[in-house]
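Colleague: when you get a sec, could you give me coordinates for this:
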Amino acid sequence: MANRKILGIVAVIIIILGGWYVLRKTSSQTPTATTQIPVAQATATTSRVTIDYTDHGFSPRNTAIPFGTTVIFMNQSSNKMWVASDPHPTHQGYDGTTESQHCALGYTGPAPFDQCSVGTSFSFTFLRAGTWGYHNHKAPEDQGSITVAPPMPI
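Modeller: This next block holds a predicted model:
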């Protein structure tokens, strides 16, 4: 009877040690997945990226940038460009503010900050990580997205 108890204790110890060995070996062999975000036209020494707007839409349409990069939207089309965050027409995707907060009713002065006549530009510095959809409010079918990488730790 005493031999059975000892044999049972030894069996439990072997099972525990075997399980520990298998788990240790499995966790050390698990590959770490990394996702690389392609960074368009920006390097460590630059912090600006240009997106052209032509009669065919935005180019590049989708891009990825480092945190804190300024994107310059150049209007090279024959029409007005009004860069706005998605979704259309509320434009609340990036900062939660609405068109009515950006453009007061009855405003007759110069074009608001993000409206651009032919040959002009609008620039915006992205200080929030994530993927942000945008479009031309004057032609909502012209769309794109900007993926902003998280800030690098200091």
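
Colleague: drop to CA atoms for contacts and neighbour counts, all remaining ones
Modeller: Noted.

Colleague: hang on, isn't residue 63 packed against residue 149?
Modeller: No: with contacts counted by CA atoms under 8 Å, residue 63 stays clear of residue 149, the gap being 11.0 Å.

Colleague: which one's more surrounded, the two?
Modeller: Neighbour tally, residue 63 and residue 149, criterion other CA atoms under 10 Å: the higher count belongs to residue 149, 22 against 19.

Colleague: report the contact partners of the more buried one.
Modeller: The contact partners of residue 149, taken as CA atoms under 8 Å, 6 or more residues apart in numbering, are 37, 64-67, 129-130.

Colleague: endpoints of stretch 133-144, how far apart?
Modeller: From its first residue to its last, stretch 133-144 covers 6 Å (CA to CA, to the nearest Å).

Colleague: now swap in stretch 99-116 and tell me
Modeller: End-to-end distance for stretch 99-116: 16 Å, by CA to CA.

Colleague: go on, stretch 74-83?
Modeller: End-to-end distance of stretch 74-83 (CA to CA): 10 Å.

Colleague: now do the buried residues in it.
Modeller: Within stretch 74-83, the residues that qualify as buried by neighbour count (16 or more other CA atoms under 10 Å) are 74-77, 79-83.

Colleague: tell me how far that stretch lies from the chain's centre.
Modeller: The chain centroid and the centroid of stretch 74-83 are separated by 23 Å under CA atoms, centre = their mean, to the nearest Å.

Colleague: which helices and strands sit right next to the longest helix along the chain?
Modeller: Longest helix in the chain by number of residues (criterion: DSSP state H): helix 2-29. In this structure, helix 2-29 makes packing contacts with no helix or strand, judged by 3 or more CA pairs under 8 Å, 6 or more residues apart in numbering; DSSP states H and E.

Colleague: want to put them side by side, so please do this one too:
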Amino acid sequence: MNTKQGFAPIAAIIIALLVIGGGAYGIKKAMEKKTDKGKQPVESGMPVPGTGTKEKEVFMEPTTLQTKLSEQNASGQGGQAILVQLGTSTVRVIVNLVGKPPIESQPAHIHLGSCPNPGAVKYPLKNVEKGASVTDIPNLTLAQLISELPLAINVHKSAADLKTYAACGDIVSEEKKGEASSMMPVPGTDTKEMIVSRGWKVMYTPQGFSPKTITIKRGDMVVFENKTGKSASIASNEHPTHLLYPEFDQYKTDQRGKTEFSFTFEKVGTWKYHDHLNANVGGTVIVVE
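Modeller: Coordinates of the predicted model:
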């Protein structure tokens, strides 16, 4: 019997099986690698320095519109309003006035029409107390609000004198991303200055304030949003007297206990602040002309 001739076919079969098996194994490993790659989480956003949080998660800012409120009827008051989209069906309206201190609380509304002679009230806002008002309007989006233009935000002199307007501003449809500057009268004077209006947001998370330091212009508003899940009260240094910038104290405002605290910085300087309920955590706002 010729063993060489009998072994040759068997060897060929064995080699073929090894080739097929190796190819199948290679294909299987390639598929597993592809599957594992597909299971890996897709990350987006840059890491915030000093935290394990992604910047995209920290700065998911809602759409924002800004309205400049100009002095009316020699009231000595002017300022700005910021309209913020919260979630999918709420608009927050933040009104801040500066200038001559009011004698009493001032009614405020979003009116139909335009300044200086707006029409009927479309959306009532909370009264302006000590220069500030925060109102959440439910079942409304900024897109819907824009579709209803022309609209104006109007602050009245007092509840007893609704016909006298103290400050008024038209809501514009363009989103304010970055700076929006224009000439406007300085309340109580005959001069004009270039006022740069900009909205800022600082997030307060379990890792601290982010961004920890911001540089803004005098007259800019900063919104501090508490995302720690705990109570907080933002105030200027030093703890516990807060005398560095006494007005910059959430506890002294009608925003006490709220998760958002908005403040307009009217003083130039370097203002360190902290959480009064957790004084080891703080940040810095640098205000320039």
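
Colleague: strands - which of the buried residues of stretch 74-83 of structure 1 land there?
Modeller: 74-75, 81-83 (DSSP state E).

Colleague: can you tell me which of these is closest to residue 27 of structure 1?
Modeller: Proximity of those to residue 27 of structure 1 (CA to CA) peaks at residue 83, which lies at 47.7 Å.

Colleague: compare the contacts of residue 149 of structure 1 with structure 2 and list the overlap.
Modeller: Using both residues aligned by TM-score structural alignment, their matches' CA atoms under 8 Å, structure 2 keeps these contacts from those: 64-67, 129-130.

Colleague: turn the residues you listed into TSV, including neighbour count and secondary structure.
Modeller: What follows is those, written out as TSV (neighbours: other CA atoms under 10 Å; DSSP: H, G, I helix; E, B strand; the rest coil):
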residue	neighbour count	secondary structure
64	20	strand
65	25	strand
66	24	coil
67	19	coil
129	16	coil
130	15	strand
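
Colleague: and residue 287 of structure 2, what pairs with it in structure 1?
Modeller: When the structures are aligned by TM-score structural alignment, the residue of structure 1 matched to residue 287 of structure 2 is residue 148.

Colleague: what's the neighbour count on that match?
Modeller: Residue 148 of structure 1: 22 surrounding residues under other CA under 10 Å.

Colleague: and the gap between it and residue 17 of structure 1?
Modeller: With distances taken as CA to CA, residue 148 of structure 1 is found 46 Å from residue 17 of structure 1.

Colleague: could you do residue 26 of structure 1 as well?
Modeller: Summarising the geometry, the distance separating residue 26 of structure 1 from residue 17 of structure 1, computed by CA to CA, is 14 Å.

Colleague: again with residue 126 of structure 1
Modeller: Distance of residue 126 of structure 1 to residue 17 of structure 1, given as CA to CA: 52 Å.

Colleague: which SS class is the residue nearest to residue 123 of structure 1 when sequence neighbours are not counted?
Modeller: Using CA to CA, 6 or more residues apart in numbering and skipping residues adjacent in sequence, the residue nearest residue 123 of structure 1 is residue 72, 4.2 Å away. Assigned with DSSP: H, G, I helix; E, B strand; the rest coil, residue 72 of structure 1 falls in the strand class.

Colleague: what about the aligned residue in structure 2 for residue 72 of structure 1, how many neighbours?
Modeller: Per TM-score structural alignment, the equivalent position to residue 72 of structure 1 in structure 2 is residue 223. When counting by other CA under 10 Å, one arrives at 17 neighbours for residue 223 of structure 2.

Colleague: my guess is residue 223 of structure 2 contacts residue 260. True?
Modeller: Yes: because the distance of 6.6 Å satisfies CA under 8 Å, residue 223 of structure 2 is recorded as touching residue 260.

Colleague: what helix or strand is residue 37 of structure 2 located in?
Modeller: Residue 37 of structure 2 belongs to helix 3-39 when elements are defined using DSSP states H and E.

Colleague: quick one: contacts for the aligned residue in structure 2 for residue 139 of structure 1?
Modeller: Matched to structure 2 by TM-score structural alignment, residue 139 of structure 1 sits across from residue 278. Shown here is residue 278 of structure 2, whose contacts under the criterion CA under 8 Å, 6+ apart are residue 232.
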